[in-house]
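*Asks:* pasted the sequence and its predicted model underneath.
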Amino acid sequence: MVVSAHPEASRVGMEIMRKGGNAYDATVATQFALAVVFPVAGNIGGGGFTVFRSATGETGTLDYRETAPVAASETMYQDSAGNVVNGLSTDSHLAVGVPGTVDGMVKLHQKLGRLPWADLVQPAIDLARNGVVLTQKEAEGLNRSREAFIKNNKHTPYLVSEQTWQAGDTLRHENLARTLERVRDRGREGFYAGETAELLIKEMKRGGGIISEQDLADYTSVWRKPLEGSYKGYKVISMPPPSSGGIALLQLLEMVQPYNLREYGWQSAEEVQVITEAERRVYADRATYLGDPGFVDVPVNGLLDKEYLKSRMSTMRMDKATPSSQVKAGELPFYESDQTTHFSIVDPAGNAVSTTTTLNGAYGSKVVVEGAGFLLNNEMDDFSAKPGVPNMFGLVGGKANAIAPGKRMLSSMTPTILEKEGKLYMVVGTPGGSTIITSVFQTIVNVLEHDMTMQQAVAAPRFHHQWLPDEIQHEPNAIPADVRAILESKGYKLEQRNPYGRVNAILILPNGKLEAGADPRGDDAAAGF
């Protein structure tokens, strides 16, 4: 089974497995297909994380997160007075981190793949050349970003239509097809050297970006040991730093474990309060301690220590809210876009892959490499432009996540796999910026504590707290009105927001069948056999 953000990408991954490919082959094919059919977040100009568990129980993770260019500096987004310049880390050529996706897919295939590389890239080339029929959501997304595409490029990118895009229009990606052919024929060199690299460097020079030939040549993805924890007998396998996701997820699960969420009931006042107070403390830790382990000493063991987490929750009182300590004056409005995408895969042998991949903002920096047809990320915004100043997701960071050449920016991506009694149980993840961690956490709780099916757990309305701003953000249908009133009487501030996240998950049922959860908030779809 493949569950991804787009029916065509899910189909491509499934067909690869039908032809004898394994979950890792399907990951490569799905990733490249998403770069074509889901340009808002699918990418070759971004990066991501993969968590895997083999059929024999071996686990691992691959980090192909973008890196800061060699010419990057800690104060590069500040003016001479030390103020952060609005838009520089999000809407410019200067916002782009060195892309990692292609290197990551090459490394994944070399180590774990089975089918020939060319067979895995070809379906994306076919989709790019033949064109993709736009859904309503995709047409609206392209139209919404039209002005930004024009403003952030020196040429008029092919994603801009003379008229507005309509559902049912066909979008063809001619230059992207040629770029993917170079990747098909030359592997890593097809992206990080030769014509593609030349076009990317030209684009950088045209718009004042700082990625160099050396940055591209030096980029390498990293195999990392997964973080592992447990929740009521289930083993949880997730992503280590530079993702904050795995640590935060394991902290949340450990903090709520002593409370009887099942007895409280789904989105009851007690459950919402316990989860909120745990989330508040976890995001405070995230802002202070987490960064790229190649540059800062991340105290993983301390943050996951059971006694430490118990002490963090000891200050919680059920009769009233614990206010978040104020670290800055005034707060930016919270911004959220579906800038990331997640897919989950299980193959016939039982190998499982959980992959979250991103451009950061919707369509990344909106910069399209002229002649190469792919979008570039605005991942540099995930660094702390200045300690204590929020990024586009309202997240604050400290020195641990300061910009440095070659450093990987902190992420919230939380691709995760669960085991039950030594067997594969769940594959889960989502996009959603700072809400990724809480969405994955609540989906897991929905299944384990509230006996939801995978689809129910994914579709269920969600809520979120991230320390600052000090408010419970909730989707329109989340938290019943009477529960909201109880929480407000205890001093909680509640803010309704648009639906967020696109959780894509697979549950392995006791009879061995696979049950999909494809998020109805998007055009997400499952394909299986």
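*Replies:* Great, that's in hand.

*Asks:* hey, let's count contacts and neighbours off CA atoms from now on
*Replies:* OK.

*Asks:* for residue 154, give me its contacts.
*Replies:* By CA atoms under 8 Å, 6 or more residues apart in numbering, residue 154 lies in contact with 206-207.

*Asks:* okay, pairing it with this:
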Amino acid sequence: MRGMTVPAGVAANHPATAGIGLDVLRAGGSAADAAVAAVFACAAAESIYTGLGGAGFATYYDAATARVTCLDFFCSVPGTDGDVTAGPMVPVEVFFGGMPQVYAIGGASVAVPGVPAGCGELHRRWGRLPWRDVVTPAVELARTGARLPAAHGRTLASCAPALAYGEGAAVYEPAGRLLHEGDLLFHPGLATALAALADEGPALFYTGDLAKIMVDAVRAAGGALGMRDLAGYAVTEVPVRTAALAGHRVLARQDMNRLVDTIGALPGPLPAGPQRAVAVAAALRDHGVQRKGDTTNVSVVDADGNACVVTTTMGLGAGVWLPGLGINLNSMLGEGELITADLAPGVRMQSNMCPLVVLDGGGALALAAGSAGASRIRTALLHTLLGVLADGLDMAAAVDRPRFHVVDDSVQAEPGCDPDDLAALAAAGWRVRPWEELNHYFGGVTAVGRGGAAGDPRRGGVGLLA
């Protein structure tokens, strides 16, 4: 595949999300325009994973300069107003991989959201189309709603204690029954909020009318979010890290799981066969815990070769909704793995999210990708990169291929993993736990590259070429 041009395309975790991104590309939009349009579409189609009350990261590749930029629009800790003390969070138990996991939601779990600001900054730097043209497709989608893919239905079933909490019940359990595959996901009032965003821009959420509504909703639910927290929020540019893999360079931010460092820890040259599986497991060794993480990703390449990868999340969702506007706020302060000792009001939180680009030896774009999946983001991306760059698979085959994930001294293995690989891992001292079915636990990669465009079947994803 070396020397080939990456085709223009969009990959996302919902057909409607990817379709809106593709329409914007075909209308002359840049990779940033299409990615922003798709992220806003996620608010209507993928609210199980993300939304306007969430946050994220973006990586952008500029084909004219071969420059890579990483933007941080993740959550900041509220409380800089100093006039309110947050109350207790609301514990919820969700089942994940057959095991109960305890999270916390409610007003005290809400951190400063970054999605509107991050999308605004992407458009300001690299957009071509008018802002209104980029936001309007999501307005139209919000007016009709979107059908729930089977994979999203499975996620909803496991996360229902958080998502269908409080006002969320009217969205996810209409008529007293949890939505499932093929049902219409509809958020009353969301079209109104998106239309206002199209008219007024991201400032609406930070210093405009929605800021006061957001603060009132959070504080009524026991949170500490204040007007100063919102007005002081800013998107930041963060350093780009790089590592070599199979004659290519992988470029991304430094995430909590250190994907770039993990790639750098792989032996070179890569061993073949089962010994590679042992080497990959050693590089992936992670002494954290299994966490769910509701996250999604959009990957876009435009006709000029620019790439934009955006990963966003809202945690499990706080169950704090902006009244009449169809927006659920994030629960980042209730995500135990994100709570670090240095957190204080105004401090930017850390994350496992790692949108990336891959360049060939000449500095040309080879691949743009990101993933959902909390602590499995690194795993999902590494397996996909190895499939494309080392094994020569096309994008769909690389994304679909069974993965294994390391937790402490165990290997969680998807159905279809090579038996010889699993035997070698067991012989090397790993406890191998086979899974019986495809599961969103193993991440949700979306990618566009020389091998085409692909979304992850674990998350109902699709890849579309322009």
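*Replies:* Happy to help now that I have it. Just so it is clear, the structure is predicted and the values come from calculations on it, not from any experiment.

*Asks:* give me the TM-score for this pair.
*Replies:* Here the TM-score for the pair of chains, by TM-score structural alignment, normalised by the length of structure 2, is 0.87; 440 aligned residues with a CA RMSD of 2.7 Å.

*Asks:* any idea what residue 278 of structure 1 aligns with in structure 2?
*Replies:* Using TM-score structural alignment, the equivalent of residue 278 of structure 1 in structure 2 is residue 283.

*Asks:* touching, its match and residue 260? I think so.
*Replies:* No: checked against CA atoms under 8 Å, the pair residue 283 of structure 2 and residue 260 is beyond contact range at 10.9 Å.

*Asks:* so which of those two has more stuff around it?
*Replies:* Using other CA atoms under 10 Å, the more surrounded residue of residue 283 of structure 2 and residue 260 is residue 260, with 25 against 19.

*Asks:* so residue 516 of structure 1, which of the three states?
*Replies:* Here residue 516 of structure 1 is recorded as strand under DSSP: H, G, I helix; E, B strand; the rest coil.

*Asks:* now it. Nearest residue, chain neighbours left out?
*Replies:* Nearest non-adjacent residue to residue 516 of structure 1, counting by CA to CA, 6 or more residues apart in numbering: residue 506, 4.7 Å away.

*Asks:* what helix or strand is that neighbour on?
*Replies:* strand 504-508 (DSSP states H and E).

*Asks:* quick one: the helices in the stretch 251-400 of structure 2?
*Replies:* Assigned by DSSP state H, counting those that start in this stretch, the stretch 251-400 of structure 2 shows helices spanning 259-264, 274-284, 377-385, 395-400.

*Asks:* the first one vs structure 1, average offset?
*Replies:* In this case it means helix 259-264 of structure 2. On the superposed models, the aligned residues of structure 1 are on average 2.0 Å from helix 259-264 of structure 2, with distances taken as mean CA distance after the TM-score superposition for structure 1.

*Asks:* could you report the neighbour count for the counterpart of residue 398 of structure 2 in structure 1?
*Replies:* Counting by TM-score structural alignment, residue 398 of structure 2 lines up with residue 457 in structure 1. Neighbourhood size, residue 457 of structure 1 [other CA under 10 Å]: 25.

*Asks:* residues contacting residue 457 of structure 1?
*Replies:* Residue 457 of structure 1 touches 443-444, 446-447, 517, counting by CA under 8 Å, 6+ apart.

*Asks:* next: residue 142 of structure 2.
*Replies:* Per CA under 8 Å, 6+ apart, neighbours of residue 142 of structure 2: 41, 44, 186-187, 190-191.

*Asks:* need the counterpart of residue 453 of structure 2 in structure 1.
*Replies:* Using TM-score structural alignment, residue 453 of structure 2 lines up with residue 516 in structure 1.

*Asks:* how close does its match get to residue 438 of structure 1?
*Replies:* Distance from residue 516 of structure 1 to residue 438 of structure 1, counting by CA to CA, to the nearest Å: 20 Å.

*Asks:* do the same with residue 26 of structure 1
*Replies:* 27 Å.

*Asks:* then residue 368 of structure 1?
*Replies:* Following CA to CA, the distance that separates residue 368 of structure 1 from residue 438 of structure 1 is 32 Å.

*Asks:* likewise residue 246 of structure 1?
*Replies:* 11 Å.

*Asks:* can you check residue 106 of structure 1 too?
*Replies:* For residue 106 of structure 1, the distance to residue 438 of structure 1 - CA to CA - is 31 Å.

*Asks:* who has more neighbours, these two?
*Replies:* Neighbours per residue, other CA under 10 Å: of residue 106 of structure 1 and residue 438, the larger number sits with residue 438, 27 against 17.

*Asks:* residue in structure 2 paired with the more buried one?
*Replies:* Checking TM-score structural alignment: residue 438 of structure 1 goes with residue 379.

*Asks:* quick one, what contacts the closest residue to that match other than its chain neighbours?
*Replies:* Nearest residue to residue 379 of structure 2, sequence neighbours excluded (CA to CA, 6+ apart): residue 405, at 6.0 Å. Contacts for residue 405 of structure 2 were tallied using CA under 8 Å, 6+ apart; they are 281, 284, 376, 379, 411-413, 442.

*Asks:* just to revisit the earlier point, could I get the buried residue list for the strand holding residue 506 of structure 1?
*Replies:* 504-508 (16 or more other CA atoms under 10 Å).

*Asks:* how far does that strand sit from the chain's center?
*Replies:* 17 Å (CA atoms, centre = their mean, to the nearest Å).

*Asks:* repeat that for stretch 264-282 of structure 2.
*Replies:* 27 Å.

*Asks:* what residues does that stretch touch?
*Replies:* By CA under 8 Å, 6+ apart, stretch 264-282 of structure 2 touches 243-246, 283, 405-406, 411, 420-422, 424-425, 428.

*Asks:* 7 Å instead, please
*Replies:* Contact with stretch 264-282 of structure 2 is made by 243-244, 283, 406, 420-421, 424-425, as judged by CA atoms under 7 Å, 6 or more residues apart in numbering.
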